[in-house]
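# Give the three-dimensional model of this entry:
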Amino acid sequence: MVRRFHLDIFAFVGLLWQLATLVFVYHRLRDYPPRGATDTLFLNAPFSIYTSFVFFVTLWQVFQFSDSTKQHPVVIVFVILAIGFVALHLVDYSHRKDWVWALTTAWILLGVAVFLSDAPHTVSLVVVGILINAVARTLIPDWLERVNRRFGRWTDRLGERTPLLSNH
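Have a look, this model is predicted:
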């Protein structure tokens, strides 16, 4: 039992080291904004996805060392809310508007909700709904702006510049 506990602590320290490294790289990517869709798709998005996943696993594992906190509903609700608040901050209040992190977190919490019951299940689903709402509030204005730029030329032709009388 004691030997297993030491291995668990050793693995947890490795997980903390991995999280620290990923968070460092994630924050350094802020200095190098994506130049196009390729940078976003193959550089920023994978780091957001993997850092979100490792953050979830690390926070979840903090409470797995004790049998009293392993399955306690209050602890699980706390972990879900903490993970949700970090994702909500990154998509809504941060300058990054990292919707990939928020969608990854929502996907993880949706998967976790399948195995939970009572209050943690409900809280997990509510956090997923809030994150999807935040992602929609972030992405929809950008999509509308792109549509307006693309099809705005068509509507400009029908605007006030159209002559009232023909040249016949």
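# drop to CA atoms for contacts and neighbour counts, all remaining ones
Fine.
# how about the strands of this structure, start to end?
Assigned by DSSP state E, the strands in the chain number zero.
# What segments of it are helices?
For the chain, the helices defined by DSSP state H cover 2-28, 37-39, 45-62, 67-70, 73-88, 99-113, 118-157.
# Is it possible to get a markdown table of those helices that adds mean neighbour count?
Shown next, in a markdown table, are the helices of the chain (neighbours: other Cα atoms under 10 Å):
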| stretch | mean neighbour count |
| --- | --- |
| helix 2-28 | 13 |
| helix 37-39 | 11 |
| helix 45-62 | 18 |
| helix 67-70 | 12 |
| helix 73-88 | 19 |
| helix 99-113 | 21 |
| helix 118-157 | 15 |
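# Distance-wise, check the residue nearest to residue 88 when sequence neighbours are not counted relative to residue 83.
Distance criterion Cα to Cα, 6 or more residues apart in numbering; nearest residue to residue 88, sequence neighbours excluded, is residue 131 at 6.2 Å. Using Cα to Cα, to the nearest Å, residue 131 is found at 11 Å from residue 83.
# can you check residue 53 too?
Using Cα to Cα, one obtains 10 Å as the distance from residue 53 to residue 83.
# so what sits against both of these two?
Counting by Cα atoms under 8 Å, 6 or more residues apart in numbering, the residues touching both residue 53 and residue 83 are residue 105.
# this one next, for a side-by-side:
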Amino acid sequence: MKLHKLKAGEATGTYLVESPVSEADILMMAHQLASQRLHRGRSLTTPKAVFSHLQTLLGNYEYEVFALLMLDNKHRVLQFRELFRGTLDGASVYPREVVKVCLENNAAAVILVHNHPSGDPEPSQADRTLTRKLQDALNLIDIRTLDHVVVGSEGCVSMAERGHL
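Sure, this is the predicted structure:
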């Protein structure tokens, strides 16, 4: 995508397109905007806004991706990072690597995130087991696991809201 195609509009949150854009350009712009909303120092306002950004970032993959949204002690974003990529129905997630990345970023808290390429964001038993395993590992180094969000084209499910954390 050429950045010169998109210009900020007069009203906050509006943009002007200077030349014709393709569907691929629009999807790329949406991905870039979602990434900007999860950049370093940004405060997380509402779960629904975060879900929208996560769905834009992970909702169109044809394979499973596991990512971390790392936060400081005031729950401001430190970094959003995709860590593991899998297949159509799973991704291998290694707790040692999750802990390592969290320590490298000096995270005080984390939101675990992964997508379901099927579109159905309903957490599986394997998702619940992984969440407990990662939460236990992160608790040992005083990093709070705030949530595990499962992203699908049909929406997002918060495992914290479901009582799995």
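# Tell me how they score on TM after superposing.
For this chain pair, the superposition-based TM-score is 0.33 by TM-score structural alignment, normalised by the length of the second structure; 86 aligned residues with a Cα RMSD of 4.7 Å.
# Against residue 50 of the first structure, how distant is the residue nearest to residue 88 of the first structure?
In this view, residue 131 of the first structure and residue 50 of the first structure are 18 Å apart by Cα to Cα.
# How about residue 133 of the first structure?
Using Cα to Cα, residue 133 of the first structure is found at 22 Å from residue 50 of the first structure.
# quick check, residue 97 of the second structure in a strand?
No: according to DSSP: H, G, I helix; E, B strand; the rest coil, residue 97 of the second structure belongs to no strand; its state is helix.
# Which residues are in contact with it?
Taking Cα under 8 Å, 6+ apart, we find residue 97 of the second structure in contact with no residue.
# And residue 137 of the second structure, by the same measure?
Applying Cα under 8 Å, 6+ apart, the residues contacting residue 137 of the second structure are 95, 99.
# Could you confirm it falls within a helix?
Yes: counting by three-state DSSP, residue 137 of the second structure falls inside a helix.
# distance of the residue lying closest to residue 18 of the first structure once chain neighbours are set aside from residue 105 of the first structure?
The shortest distance from residue 18 of the first structure to any non-neighbouring residue, by Cα to Cα, 6+ apart, is to residue 54 (7.9 Å). According to Cα to Cα, residue 54 of the first structure and residue 105 of the first structure sit 10 Å apart.
# What of residue 49 of the first structure?
Relative to residue 105 of the first structure, residue 49 of the first structure is positioned 8 Å away (Cα to Cα).
# again, but for residue 137 of the first structure
Using Cα to Cα, residue 137 of the first structure is found at 16 Å from residue 105 of the first structure.
# Residue 17 of the first structure now?
As judged by Cα to Cα, residue 17 of the first structure and residue 105 of the first structure stand 20 Å apart.
# hmm, back to that, wait, the residue nearest to residue 18 of the first structure sits on residue 17?
No: using Cα atoms under 8 Å, residue 54 of the first structure is not in contact with residue 17; the gap is 10.6 Å.
# what residues are shared contacts of these two?
By Cα under 8 Å, 6+ apart, residue 54 of the first structure and residue 17 have no common neighbours.
# could you say what helices and strands the helix or strand that contains residue 54 of the second structure packs with?
Secondary-structure assignment from DSSP states H and E places residue 54 of the second structure in helix 47-58. If you count contacts as 3 or more Cα pairs under 8 Å, 6 or more residues apart in numbering; DSSP states H and E, helix 47-58 of the second structure packs onto helix 23-37, strand 144-152, strand 155-158.
# Many thanks, have a good one.
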